[in-house]
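J.: Pasted the sequence and its predicted model underneath.
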Amino acid sequence: MRTIDWVDGAVELVDQTRLPGECVMLRLRTVDELVEAIQRLAVRGAPALGVAGALGVVLAGDDRDAIARLRAARPTAVNLAWGVDQAAAHLGEGSQAVLRAALRIRDDDIAACLAMGERGADLLEGDGLRIMTVCNTGGLAAVERGTALGVVQTLHERGRLAEVLALETRPLLQGARLTTWELARMGAPHRLITDSAGPYLLSRGGVDAVLIGADRIAVNGDTANKIGSYALALGARRAGVPFIVVAPESTIDPATPSGEHIEIEDRASGEVVTFAGVRVAPEGTQVANPAFDVTPHDLITAIVTERRVIRP
């Protein structure tokens, strides 16, 4: 199953807000529809956003205002802007050239995820591996297979995976709703844990590696990823557990010198003060809701891309 694709003149994608209850495909014909889907996280994950950005330029045509709105739909994930820019570079060549460029980005993402899965699995030694991960980095975050969870899938296919410990990933539960759904579909053994349990379980042993994705990688190797990643990096360093970031080369942003220069998206308070539509905090409660955090490069064991292994 592909998370996102171009089908008969429209963008088709899995509505990830409906999972795990039901798997619903959205069919989007306008940039405004796509922007709305991006902002409410119907489509999310750095590689998938790159493909969404490229396909959105096909929908926009020569409407520069629409392209600008699409490019700015989510500020932290560099892949969205990258995908828009890659496709928009062909606007002067006609609509078919833009479509060909967008489909190349889609196909390159599929190949990159396969390569990252192989390279990441080769990097990890031993059998019966126990992996910890946060958020969702599988096929739902890409076109197919995914980044960090793509490595997990390759380990599972090789018979080297013992278990995955998946953090629930508050406040929108991408780990609980999406990662466990994907792990169940691939038949991989797994347990769901609360976010705050991650560092403690690392300290108790029994975890061989932490694998996460990235939404932006700075030139110095600092990485922005789903909130909670930094805590896992600290816990992994204390426990002596490898902390590995898996992301495509397109996530490395040459315009961002370090993590201090990464804009962190602050999302709506309703995601925190309510749960499944039920208010869990008093009216008037003020909220800070950063969607991402930054892990300094000195806490990262390795960054795995489709081309190389980088040791910051």
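T.: Structure's in. What do you need?
J.: When you work out contacts or count neighbours from here on, use the C-alpha atoms and nothing else.
T.: Will do.
J.: Can you point out the buried residues in stretch 67-75?
T.: Using 16 or more other CA atoms under 10 Å as the test for burial, stretch 67-75 gives Ile67, Leu70, Arg71, Ala73, Arg74, Pro75.
J.: Comparison target below:
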Amino acid sequence: MEPIIWEGSTLKLLDQRLLPGEIKYLSCTTVEEVAEAIQKMVVRGAPAIGIAASFGLVLGAKEHGARCRFSDLQEMALKLKNTRPTAVNLAWALERLLAVAEEIKDGQAMVNALEEEAGALFKEDLAINKAIGENGAALLSPDTILLTHCNA
């Protein structure tokens, strides 16, 4: 089960409010939908919130397309940051994407660079979570059923 699925123009978030009883994904195609999902706790755990916000910023940038400017991204990032101000990874991930965007300033190249950086963040997070799982698995018996929180 994957908590986040990125499909290029759609971000699918595992609705963690329904776990463990139901597995359902919420599809987001706009920065506003991602912000609402974070605020309503569809996505939980600081790392997942940061990744979701990163792809939310990408969705917002894609909406603007070649007309996207750095100031547009700053506005969208602020909206996303305000959804869960205590989630440390949220601000960190958005600042990382903004740093990449600031080097380019505007246009389609900036949008493409944002998507690439969000993808890199996602891959890094998956690797970290896999390492957590592998290290933790050594401590559990083979028949253990485990529901994780904050890190998948």
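T.: Alright, I've got the coordinates. This one's a predicted model, so the numbers in the text were calculated from it and none came from an experiment.
J.: those strands in structure 2, which residues are they?
T.: Per DSSP state E, structure 2 carries strands over the ranges 4-6, 11-14, 25-28.
J.: picking up where we left off before, wait, which of the buried residues of stretch 67-75 of structure 1 is closest to Leu34 of structure 1?
T.: When the buried residues of stretch 67-75 of structure 1 are compared for distance to Leu34 of structure 1 (CA to CA), Leu70 comes out closest, at 7.9 Å.
J.: I'd like to know how far the alignment partner in structure 2 of the closest one sits from Asp15 of structure 2.
T.: In structure 2, Leu70 of structure 1 lines up with Leu80, judged by TM-score structural alignment. Remark: distance between Leu80 of structure 2 and Asp15 of structure 2 (CA to CA, to the nearest Å) = 18 Å.
J.: can you check Trp6 of structure 2 too?
T.: Separation of Trp6 of structure 2 from Asp15 of structure 2 (CA to CA) stands at 15 Å.
J.: So those two - more neighbours on which side?
T.: Just comparing Trp6 of structure 2 and Asp15: by other CA atoms under 10 Å the higher neighbour count belongs to Asp15, 21 against 16.
J.: Now that one. Nearest residue, chain neighbours left out?
T.: Leaving aside its chain neighbours, Asp15 of structure 2 sits nearest to Val42 (4.7 Å; criterion: CA to CA, 6 or more residues apart in numbering).
J.: Just list the residues touching the one you found, thanks.
T.: Val42 of structure 2 makes contact with Leu13, Leu14, Asp15, Gln16, Arg17, according to CA atoms under 8 Å, 6 or more residues apart in numbering.
J.: Following the biggest helix by length in structure 1 in sequence, what is the next regular element?
T.: Counting residues, the longest helix found in structure 1 (DSSP state H) is helix 95-123. Sequence-wise, the next helix or strand downstream of helix 95-123 of structure 1 (DSSP states H and E) is strand 129-133.
J.: Which strands or helices does that following strand pack on?
T.: strand 161-167, strand 209-212 (3 or more CA pairs under 8 Å, 6 or more residues apart in numbering; DSSP states H and E).
J.: so that strand matches what in structure 2?
T.: Taking TM-score structural alignment, strand 129-133 of structure 1 hits no residues over in structure 2.
J.: Need the residues that contact that strand.
T.: Strand 129-133 of structure 1 is contacted from outside by 148, 152, 160-167, 198, 206-212, using CA under 8 Å, 6+ apart.
J.: Of the buried residues of stretch 67-75 of structure 1, which is the nearest to Phe275 of structure 1?
T.: Distances from Phe275 of structure 1 to the buried residues of stretch 67-75 of structure 1, taken by CA to CA, are shortest for Arg74, at 22.8 Å.
J.: Okay, the nearest residue to that closest one once chain neighbours are set aside and Arg130 of structure 1: tell me how far apart.
T.: Of all residues not flanking Arg74 of structure 1 in the chain, Gln39 sits nearest, at 6.8 Å (CA to CA, 6+ apart). Using CA to CA, we find Gln39 of structure 1 at a distance of 33 Å from Arg130 of structure 1.
J.: More neighbours: which of these two?
T.: With neighbours defined as other CA under 10 Å, Gln39 of structure 1 and Arg130 compare such that Arg130 has more, 19 against 14.
J.: picking up where we left off before, just put the contacts of Val42 of structure 2 in JSON lines and tack on distance to Ala52 of structure 2.
T.: Output for the contacts of Val42 of structure 2, formatted as JSON lines (distance: CA to CA, whole Å):
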{"residue": "Leu13", "distance to Ala52 of structure 2": "8"}
{"residue": "Leu14", "distance to Ala52 of structure 2": "11"}
{"residue": "Asp15", "distance to Ala52 of structure 2": "12"}
{"residue": "Gln16", "distance to Ala52 of structure 2": "13"}
{"residue": "Arg17", "distance to Ala52 of structure 2": "16"}
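J.: picking that back up, what's the separation between the residue nearest to the match of Leu70 of structure 1 when sequence neighbours are not counted and Ala93 of structure 2?
T.: Spatial nearest neighbour of Leu80 of structure 2, excluding adjacent residues (CA to CA, 6+ apart): Ala35 at 5.4 Å. Ala35 of structure 2 is 14 Å from Ala93 of structure 2, where distance means CA to CA.
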